[in-house]
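Novice: Sequence plus predicted model, see below.
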Amino acid sequence: MGERGFLALGDSYTIGEGVPEAGRWPVQLAHRLDVGAPRIVATTGWTTDELSAAMDAAHLHPGYDLVTLLIGVNNQYRGRPAAEYREQFLALLHRAIGLAGDARRVVVVSIPDWGVTPFAEGRDRAAIGREIDTFNAIAKDETLRAFARWVDVTGISREHAGMVVGDGLHPSAAQYALWVEAILPEARAAFREVSHQGKP
């Protein structure tokens, strides 16, 4: 492990809206990796541009061993265009890579589908799902193009739609534990990049 450890960037899903601190997926992931507590820069409701502004205010510096990025649901929720999302997501991805020093130490996590949750009752669930899929396709395309790591948790969110907190929208700690199982292999591979750095 380097000096700075693990940085998690995102929105309500990363800060773990409605779950105890120990239930947040970055905290669960750090525990599984046996590393120190993550630094989390995330707030419920943030869009891509709001996360970018918060990163400016946080005065982040390069040297993180692992950086995770999960952002975009609020762009979709507010009806922001996919083209704008691509541009702003790509800028965030490049910032994440800069903070990690290596694209292979960046793990991008897909946007879960809130359209399957009880909160979405009465809304066009299929349309929400299609829009989430569009945003995820953009994020996956840019992530793989940059040689960063991609983890899809959207299927988990759809399969376990009932595993939510009291607001009927955000995942429970138990659902986040399933996310961690999916993220863990890529996160471990990212840390191997740290241990191999500078070796032939």
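Specialist: Cool, the structure landed.
Novice: Only C-alpha atoms from now on, for both contacts and neighbour counts.
Specialist: Noted.
Novice: if I look at the closest residue to Val73 other than its chain neighbours, how far off is Thr134?
Specialist: Counting by Cα to Cα, 6 or more residues apart in numbering, the nearest residue to Val73 once its immediate chain neighbours are dropped is Ile111, at 6.2 Å. From Ile111 across to Thr134, the span is 10 Å (Cα to Cα, to the nearest Å).
Novice: The two: who's more crowded?
Specialist: Applying other Cα atoms under 10 Å to Ile111 and Thr134 shows that Ile111 carries more neighbours, namely 24 against 14.
Novice: let's bring in a second model and compare:
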Amino acid sequence: MLLFKVYGVMKASTSLLALMLLLGNCNNHPSPSKQGNGDKSGASYLALGDSYTIGESVPQEQRWPVLLADALNKSGKPVQSPYIIARSGWTTRDLLNAIQNYTPEKPYDMVSLLIGVNNQYRGRSLEEFRTEFHELLIKSIGYAGGEKENVFVLSIPDWGVTPYGTANRESIAKEINNFNSVAKEECKKEKILFIDITPISRTALNDPSMIASDNLHFSGKMYQLWVNEALGLVKSKI
């Protein structure tokens, strides 16, 4: 349970609203938010995840999968606008439920996965995360037509550096590290590229411009740094 300093009812309401943006609807498994502009030129790209992938509190053009596609296009690697299946609040189980019946007409040339922050926030076990994350890896490989080299994972960023993580910054960081260790281990088993952007996310502690307007998620400036980290590694896959 996260503890926050509360100064009156207004402060408590603000905190609750911001955390709802992270959690989403805990009791339902809503339809995924799917994005794409219909452009069929270039490599196809599927992005799976949660609030970070859908870009909570940032414009569509600042979502990190969109920024990555733009960067790849500018580097001479034609990529379609990403097809995004993500929603704020999703755990690994929520994402699995959302894609249970998703059967694309043909394999994607590139598949990314970033998931787990809500497992950490809700106090879900590492064992459960390991099982469900591995299942998501297998699903991702399937969406890539069985080509493991066309799948990559971004580590879970550390939301403890945001204003709403202040009270439990150290414990959040430790738990995020533990979840990322599991994700890295499972990626290694399946020979999937694991890109560690967590240290980059922690630089937001000293740069408010890397935090989104809700004071809980990251800004497009931060997402661009993730893209800069991933670009060289992903570019070689296309």
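Specialist: Perfect, thanks for sending it. This structure is a prediction, so every number in the text was calculated from the model and none was measured.
Novice: TM-score for these two?
Specialist: The TM-score (TM-score structural alignment, normalised by the length of the first structure) is 0.90; 190 aligned residues with a Cα RMSD of 1.6 Å.
Novice: Return the residue of the second structure aligned against the residue nearest to Val73 of the first structure.
Specialist: In the second structure, Ile111 of the first structure lines up with Ile156, judged by TM-score structural alignment.
Novice: Name the helix or strand for its match, please.
Specialist: Using DSSP states H and E, Ile156 of the second structure maps to neither a helix nor a strand.
Novice: what's it in contact with, if anything?
Specialist: Going by Cα atoms under 8 Å, 6 or more residues apart in numbering, Ile156 of the second structure touches 114-117, 176, 179-180, 197-198.
Novice: Highest neighbour count among the residues you listed?
Specialist: Using other Cα under 10 Å as the neighbour criterion, Val117 leads the contacts of Ile156 of the second structure with 29 neighbours.
Novice: And the equivalent of that one over in the first structure, how close does it get to Ala100 of the first structure?
Specialist: Counting by TM-score structural alignment, Val117 of the second structure corresponds to Val73 in the first structure. Distance of Val73 of the first structure to Ala100 of the first structure, computed by Cα to Cα: 24 Å.
Novice: Same check on Glu193 of the first structure?
Specialist: As judged by Cα to Cα, Glu193 of the first structure and Ala100 of the first structure stand 11 Å apart.
Novice: what's stretch 184-199 of the second structure in contact with?
Specialist: Residues contacting stretch 184-199 of the second structure (Cα under 8 Å, 6+ apart): 130, 133-134, 137, 148-149, 151-158, 226, 229-230.
Novice: Would you mind writing the PyMOL command to select the buried ones in the residues you listed?
Specialist: Here is the PyMOL selection string for the buried members of these, based on 16 or more other Cα atoms under 10 Å:
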select buried, resi 130+133+134+137+148+149+151+152+153+154+155+156+157+158+226+230
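Novice: can you pull out the helices in the second structure?
Specialist: Secondary structure of the second structure (DSSP state H): helices located at 8-23, 51-54, 64-74, 92-98, 117-121, 126-143, 169-190, 198-201, 220-235.
Novice: And these: which comes nearest Asp109 of the second structure?
Specialist: Nearest to Asp109 of the second structure, of all the helices of the second structure, is helix 126-143, at 8.7 Å by Cα to Cα.
Novice: what angle separates the closest one from helix 169-190?
Specialist: Here helix 126-143 of the second structure runs at an angle of 50 degrees relative to helix 169-190 (axes from the mean of the first three to the mean of the last three Cα atoms, to 10 degrees).
Novice: Read off where helix 126-143 of the second structure ends up in the first structure.
Specialist: The alignment of helix 126-143 of the second structure onto the first structure (TM-score structural alignment) covers residues 82-99.
Novice: of Glu193 and Ala100 of the first structure, who's got more company?
Specialist: Neighbour comparison, Glu193 of the first structure and Ala100: the larger count goes to Ala100, with 26 against 17 (by other Cα under 10 Å).
Novice: contacting residues for the closest residue to that one other than its chain neighbours?
Specialist: Counting by Cα to Cα, 6+ apart, Ala100 of the first structure lies nearest to Tyr64, which is 4.8 Å off, once chain neighbours are set aside. By Cα under 8 Å, 6+ apart, Tyr64 of the first structure lies in contact with 2-7, 99-101.
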